[in-house]
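>>> Give me a 3D structure for the following:
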Amino acid sequence: MAGLADEPRPGRRKSELVLSDDERAQLTRWARRAKTAQFLALRARIVLRCAEGGTNKQVAAELGVSEQSVNRWRARFVKRRLDGLVDEPRPGRPPSILLDQVEDVVVATLESAPGQDTHWSRASMAARTGLSKSTIGRIWKKFDLKPHLQDAFKLSTDPQFVAKVVDVVGLYHNPPEKAVVLCVDEKSQIQALDRSQPVLPMMPGMPERRTHDYLRHGITSLFAAFNIADGTVIGELHRRHRAVEFKKFLVTIDKAVPAGLDVHLVCDNYATHNTPEIKTWLGKHPRFHVHCTPTGSSWINQVERWFGLLTDKLIRRGVHTSVKALEEDIRAWIDSWNENPRPFTWTKTADEILKSLADYLTKLTPPATENQRET
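Below you'll find the model as predicted:
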């Protein structure tokens, strides 16, 4: 009897989950469409993975959710099919619009435009569907759709994108011993702007005010090297940003970094960084090692984040009556920064970055048709 007590209890048998072709196609659309509500996309991925034969534990680990969540949506789908993946109605007055109407609004918002306009408004979508503007607003809010907003992106076409990401991110996570890693770039065309009238200071209940027009007094360029270990910055200002100025900046770096340390530079493929003159100089200074970021991927260079701080805290709202005054303020700001430098914490690994990109590209790629899969 004691032996029987030690036998493992059999687990509950999971409900069989088999998809029809139409269900699989709809779930795939929900999972891959770039602007599907995140909760619906996740539920669709859970069901698709379960249909492939994954256990609750396996699916939960792969998708980063709890086993209880996987079990819930598996059971809901088996019982109610596709309708089981949308939120259950709450007690009270029955909904005044049907699920088909909601899907029509969402699909139209994502896949069409109103006549000659570039995007839908609540008024134009209400006119198209016969629903009220407030109802359109609630549907868009539920599915996190914001037709009035536009963001920007750029996918790198660099054939060595993967290798460069692995190289640069590897430096961030595992910097070499007896060396400094400097993120280098130039912020060019910084304008010395003066307002046409004095700036009115902030008062209780009223923000700082300034005229919309301004006077230009010339430009300067800042060459900067951000030390990823301690956050200090080597900066140098020049009125132009050619290879000649970049070489001068390399000389400045060479003098600033102790002789016993190697220097690893993270920089982009800008033309001034690759001239014969620069290559010759680097060849004569073997302690310098250049690591190029992928084309069109300035976000991977930490000095760009520092440039953003400089812009927000000094340049954007600064008032300067001459280039000299602008340069003096920039030098003072850098000196102040170096008195209390703050390094950035790079958290993403190269694998995580590449996986995020792959997931994004999957959403942009429409699912293959049956004929394409056979081919």
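>>> going forward, measure contacts between C-alpha atoms and count neighbours the same way
Will do.
>>> Any buried residues in the lengthiest strand in the chain, and which?
Assignment by DSSP state E gives strand 179-195 as the longest strand of the chain. Buried residues in strand 179-195, counted by 16 or more other C-alpha atoms under 10 Å: 179-188, 190-195.
>>> and if you look at stretch 339-358?
Buried residues in stretch 339-358, counted by 16+ other C-alpha under 10 Å: 344, 350, 354.
>>> So Arg209 sits against Met203, correct?
No - using C-alpha atoms under 8 Å, Arg209 is not in contact with Met203; the gap is 9.8 Å.
>>> Next, the second sequence, to be compared with the first:
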Amino acid sequence: MATRPSTGCGCAQVVLHAARGRSNARIARETGLHLDTVRCWRGRFAAQGLAGVSDRERSGRPPSYTALQVAEAKALACRLPAETGVPLARWSCPELAAELAARGITGLVSASTVRRWLRDDALKPWQYQSWIFITDPEFRPKAERVLDLYARTWGGVPLGADEYVISAEEKTSIQARCRCHPTLAPGQARAMRVNHTYGRGGALAYLAAYDVHRAKVFGRCEPRTGIDPFMALVTQVMSTDPYASAKRVFWVVDNGSSHRGKAAADRLAAAFPNAVLVHTPVHASWVNQVEIFFSVVQRKVVSPNDFTDLTEVENRLRAFEDRYNATAQPFQWKFTTSDLDDLLARLDRHTADHPEESSAAVAA
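Predicted coordinates:
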């Protein structure tokens, strides 16, 4: 069966060889083209000259959907389903395909076709991101104080060698889930297997204080969070050197009920005169470095959760603290006050462009 003639240098080679008086068989052998391809191109050149060697127009398969239908599909994907009367939280490609057919925008269309249309414009309506407006009127000064402490300054003055920065927080409700069948270790071409069914063995709170510049963690487990458990953590740290004899120890905390407001600052200062409580802005726990440590704990200690009881949870957390403190290095914190100003400027521009969103946030 003859192959379709190919354009380009293959056609040019056929014409050049033919001009030298060579046979079709020799041309096919020397160019690597099929004999029928050589015969076709040579005949067309002989009959039509250069016009015969150009590729002919091909109709190809006609498009199944018009550009208007594709545009309407993308427009539908860019609207919330609830706004169109569809009781869905998010669009999926199968749901979009069904809705397009139901509205008569297209006929029956596959989900893969809809996905291909959306991919052209990087539309992924099944994904979502959450966001929150800044509501703390003192967001910048509070955040600046924390970021300055990470850079070892306070009020524009560098911290001394006998001043320390502690980041503290509580990780609530770490459960002891005892799997009904033993966890199986990973094997060749097999991931670790954890039984879905489990018995509950209770829950505890894990409180941690992280020395930002020394990368040292102090932790304790408590039945629940509260003022007393938090002050027990403070006492655990402040009763040991170098913190007991330090000039100042800054405690960076969020606005949780265990250490909220001026009352918490006064309580801390009364118990330890060299301790200074520093709050992050409201809804800005991401500024607190101990949250990074908690993410490490979640990945390396807690998940997958398979503990026989709470004692095993406590023992695992204590052992991990020792392991972590033996090799840890300070986090490479790169978010500075300049980055903070850039962030706030972007938020101001967004608020100016979308005043209705800002009004809704204030009303909420």
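>>> Just the TM-score for the two chains, thanks.
TM-score of the superposed chains, computed with TM-score structural alignment, normalised by the length of the second structure, equals 0.68; 278 aligned residues with a C-alpha RMSD of 2.9 Å.
>>> re the thing from before, look at Arg209 and Met203 of the first structure and report which has more neighbours.
Ranked by neighbour count (other C-alpha atoms under 10 Å), Arg209 of the first structure and Met203 place Arg209 first, with 12 against 9.
>>> what do we get in the second structure for that one?
For Arg209 of the first structure, the aligned position in the second structure is Arg193, judged by TM-score structural alignment.
>>> List the contacts of that match.
Contacts for Arg193 of the second structure (C-alpha atoms under 8 Å, 6 or more residues apart in numbering) come out as 183-186.
>>> contacting residues around the residue lying closest to Ala328 of the second structure once chain neighbours are set aside?
Take Ala328 of the second structure and drop its neighbours on the chain: the residue closest to it by C-alpha to C-alpha, 6 or more residues apart in numbering is Ala215, 5.9 Å away. By C-alpha under 8 Å, 6+ apart, the contact set of Ala215 of the second structure is 325, 328-331.
>>> What residues in the second structure pair up with the helix or strand containing Arg49 of the first structure?
Assessed by DSSP states H and E, Arg49 of the first structure sits inside helix 38-51. Here helix 38-51 of the first structure fails to align to any part of the second structure, judged by TM-score structural alignment.
>>> and that helix, what does it pack onto?
Applying 3 or more C-alpha pairs under 8 Å, 6 or more residues apart in numbering; DSSP states H and E, one finds that helix 38-51 of the first structure contacts helix 21-32, helix 56-63, helix 67-80.
>>> Name the nearest residue to Thr295 of the first structure, ignoring sequence neighbours.
Of all residues not flanking Thr295 of the first structure in the chain, Asp158 sits nearest, at 5.5 Å (C-alpha to C-alpha, 6+ apart).
>>> Number of residues surrounding the one you found?
A count of nearby residues for Asp158 of the first structure, using other C-alpha under 10 Å, gives 14.
>>> gap between Pro94 of the first structure and Ile139 of the first structure?
Per C-alpha to C-alpha, to the nearest Å, Pro94 of the first structure is found 16 Å from Ile139 of the first structure.
>>> repeat for Thr345 of the first structure
Taken as C-alpha to C-alpha, the span from Thr345 of the first structure to Ile139 of the first structure is 38 Å.
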